[in-house]
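Engineer: just coords:
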């Protein structure tokens, strides 16, 4: 049998978008200025030695923090606070290009679950709690990972109540239930360990962040150039609540037979 390597047991998770549903007076503000239409949770598997990839990203971050050309407010602010780290939303286009080019040199695969925001679903299925919304998405990322490895370490970017241990365990329970429902003859053998961390502490979370941002641009803007650039490394994207395309796995997008296009942009809801 092929000997398992350290990176086989580790996954790195981050998100894009927000879990805001209401404004003042409990008004529906989904999709309004500064509020996303979707919340995305993504997971990356790195197939190169982890420390080598961390060093690659750290080297780029150090270069940016010292480069006079990049003395812009977003970089200066981070340098003064906790040290510069890559974050796609904050980074200027020139920095993004450097990071995207670096990503292309890394042997990795990415998958994501996209959660369309709906007030009705949020109040019923998720009981009006953002942590339940998060747990639902995470369970779908986990559900097909429970029979291959004896152990998986999930390195997750910290997100308040959503990444508290009891909520992560809730997601794991949901994942096991979903696995058992669709795999009646298979046994769950994978122990999942959660390691909540900060993007400032582990550059591999910054890598996951860039992939999540790439998917967000498709669903929020209909912008596919970043996705097309990284498409070979994006294994699967599930538009989880796209009920119109549920039949025949139409809401599952891979990079070969059913890639994302500008048509995946979410149309604004009428409030």
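Structural biologist: Received the coordinates, thanks. Everything numeric here is computed off the predicted structure, so don't read it as measured data.
Engineer: rest of the way, CA atoms for contacts and neighbours
Structural biologist: OK.
Engineer: quick one: contacts of stretch 162-173?
Structural biologist: Stretch 162-173 has contacts (C-alpha atoms under 8 Å, 6 or more residues apart in numbering) with 130-132, 134-136, 138-139, 142, 156, 161, 192, 194, 196.
Engineer: my error: substitute stretch 147-161 in the last question.
Structural biologist: Here stretch 147-161 has contacts from 9-15, 131, 163, 167, 186-199, 205, using C-alpha under 8 Å, 6+ apart.
Engineer: these in helices, which ones?
Structural biologist: Using DSSP state H, the subset of these located in helices is 131, 167, 205.
Engineer: any chance of TSV for the residues you listed, columns neighbour count and distance to residue 239?
Structural biologist: TSV is the format used below for the ones in helices among the contacts of stretch 147-161 (neighbours: other C-alpha atoms under 10 Å; distance: C-alpha to C-alpha, whole Å):
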residue	neighbour count	distance to residue 239
131	21	19
167	17	22
205	26	22
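Engineer: from the residues you listed, which is closest to residue 108?
Structural biologist: residue 205 (13.0 Å; C-alpha to C-alpha).
Engineer: which parts of this protein are helices?
Structural biologist: 50-66, 73-81, 93-103, 119-124, 130-142, 165-182, 203-221, 225-230.
Engineer: what's the closest of those to residue 25?
Structural biologist: Short answer: helix 119-124, nearest of the helices of the chain by C-alpha to C-alpha, at 14.3 Å.
Engineer: quick one: distance of that closest one to the chain centre.
Structural biologist: 22 Å (C-alpha atoms, centre = their mean, to the nearest Å).
Engineer: elements contacting that helix?
Structural biologist: Counting contacts by 3 or more C-alpha pairs under 8 Å, 6 or more residues apart in numbering; DSSP states H and E, helix 119-124 is packed against no other helix or strand.
Engineer: what does it contact?
Structural biologist: Contacts for helix 119-124 (C-alpha under 8 Å, 6+ apart): 21, 28, 128-129, 133.
Engineer: now do stretch 14-32
Structural biologist: Contacts for stretch 14-32 (C-alpha under 8 Å, 6+ apart): 35-43, 117-119, 130, 156-157, 205, 208-209, 212-213, 216, 268-269, 271.
Engineer: structure B:
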């Protein structure tokens, strides 16, 4: 666990939480499908701190209305209200490149801070196969809830302030998992108290919702998309753009490369002191094959 040393004020904040990638490891017959066509290699959870939700909401809504009304985007499929995509809310994967550029430029103007936790699913495959060899009854949870809860615990073990805070997390599947989410945070809070003798502030409210109802969920999706492009494709330009607003990326599957003074490659922690670049994380991931 890590305690952030930068000064904090007492302004109430809202953390918006979402994920990128899919949790799938195995297909039919137990075949490994992680990192194959149509299945991500990495699973990422991220949270975005926002100190002025109203301002962010107003700006994103204004931009969305401008885009919908702009004749340049006439007949663009994602702008068709019937498809319920860009015309309803921003989503980096679905938005046209021109819209994506405008959203990133807008987000850079706001007081936002991003934190993420990353897992390499091929490492999870190794773990699942080894565990099954020891215990034949073991089965990896195909819903991904177990993996998501693990990353949530890590995500909220990274203490980045003592302000009063509210948490809005994106709904997974058809049923809200608010209790499981709260339990994961509480479990990590108990661990923090045990290890450091300090009590972390508890959230004043925890909500499960969908992006169309919260601009912050649309925003965190954009930061996660940038990080996902880096990990899955070795494409750094989007991550480079949001890096000034990124507090930390915790990579759980980075292996040490040398002894002596600890580097990001040894701790798995990438931040302002140890930026996440193609070079600093070289040697791991699909990016090795595509650069």
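Structural biologist: Nice, thanks for sending it over. This is a predicted model, so every value here is computed, not measured.
Engineer: superposed, what's their TM-score?
Structural biologist: Scored against TM-score structural alignment, normalised by the length of the first structure, the superposed chains reach a TM-score of 0.85; 260 aligned residues with a C-alpha RMSD of 2.8 Å.
Engineer: still on that earlier bit, now, among the ones in helices among the contacts of stretch 147-161 of the first structure, which is nearest to residue 58 of the first structure?
Structural biologist: Checking those one by one against residue 58 of the first structure (C-alpha to C-alpha), the nearest turns out to be residue 205, at 11.8 Å.
Engineer: what's the distance between the counterpart of that closest one in the second structure and residue 92 of the second structure?
Structural biologist: The pairwise alignment with the second structure assigns residue 205 of the first structure to residue 217, based on TM-score structural alignment. Noted for residue 217 of the second structure: a distance of 11 Å to residue 92 of the second structure, by C-alpha to C-alpha, to the nearest Å.
Engineer: related to what we said a few turns ago, which one of the helices of the first structure is the most hemmed in?
Structural biologist: Neighbour counts (mean count of other C-alpha atoms under 10 Å) averaged over each of the helices of the first structure peak at helix 203-221, with a mean of 24.
Engineer: what's the average distance of it to the second structure?
Structural biologist: Compared with the second structure after the fit, helix 203-221 of the first structure shows a mean deviation of 0.7 Å (mean C-alpha distance after the TM-score superposition for the first structure).
Engineer: helices or strands up against that helix?
Structural biologist: Against helix 203-221 of the first structure (3+ C-alpha pairs under 8 Å, 6+ apart) you get strand 10-17, strand 38-46, helix 50-66, strand 108-116, strand 151-157, helix 225-230.
Engineer: if we go to 10 Å?
Structural biologist: If you count contacts as 3 or more C-alpha pairs under 10 Å, 6 or more residues apart in numbering; DSSP states H and E, helix 203-221 of the first structure packs onto strand 10-17, strand 38-46, helix 50-66, helix 93-103, strand 108-116, strand 151-157, helix 225-230, strand 234-239.
Engineer: residue 144 of the first structure touches residue 179, doesn't it?
Structural biologist: Yes - at 6.6 Å, residue 144 of the first structure and residue 179 qualify as touching, with contact defined as C-alpha atoms under 10 Å.
Engineer: pull up the overlap in contacts between the two.
Structural biologist: Common contacts of residue 144 of the first structure and residue 179, defined by C-alpha atoms under 10 Å, 6 or more residues apart in numbering, comprise residue 188.
Engineer: now stretch 152-172 of the second structure: buried residues?
Structural biologist: Neighbour counts over stretch 152-172 of the second structure (16 or more other C-alpha atoms under 10 Å) mark 152-163, 165-172 as buried.
Engineer: give the burial count for residue 117 of the first structure, as a bare number.
Structural biologist: Neighbourhood size, residue 117 of the first structure [other C-alpha atoms under 10 Å]: 21.
Engineer: which ones are touching the residue lying closest to it once chain neighbours are set aside?
Structural biologist: Leaving aside its chain neighbours, residue 117 of the first structure sits nearest to residue 38 (5.4 Å; criterion: C-alpha to C-alpha, 6 or more residues apart in numbering). Residues in contact with residue 38 of the first structure, defined by C-alpha under 10 Å, 6+ apart, are 16-20, 30-31, 114-118, 216, 219-220, 239, 266.
Engineer: do that again at 8 Å, thanks
Structural biologist: 17-18, 114-117, 216, 219-220.
Engineer: TSV for these, including distance to residue 50 of the first structure?
Structural biologist: Shown next, in TSV, are these (distance: C-alpha to C-alpha, whole Å):
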residue	distance to residue 50 of the first structure
17	27
18	29
114	26
115	29
116	32
117	34
216	26
219	30
220	31
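Engineer: before we move on, back to that, the residue nearest to residue 117 of the first structure pairs with which position in the second structure?
Structural biologist: Match for residue 38 of the first structure (TM-score structural alignment): residue 42.
Engineer: so what's the residue nearest to the spatial centre of the first structure closest to, chain neighbours aside?
Structural biologist: For the first structure, the residue nearest the mean C-alpha position is residue 42 (2.1 Å; C-alpha atoms, centre = their mean). Of all residues not flanking residue 42 of the first structure in the chain, residue 112 sits nearest, at 4.0 Å (C-alpha to C-alpha, 6+ apart).
Engineer: what does residue 266 of the second structure give?
Structural biologist: Residue 266 of the second structure sits nearest to residue 256 (C-alpha to C-alpha, 6+ apart), 4.1 Å away.
Engineer: rewinding a little: let's have the helices of the first structure in TSV, adding distance to residue 250 of the first structure.
Structural biologist: As requested, these are arranged in TSV below (distance: least, C-alpha to C-alpha, whole Å):
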stretch	distance to residue 250 of the first structure
helix 50-66	34
helix 73-81	39
helix 93-103	28
helix 119-124	21
helix 130-142	16
helix 165-182	18
helix 203-221	16
helix 225-230	19
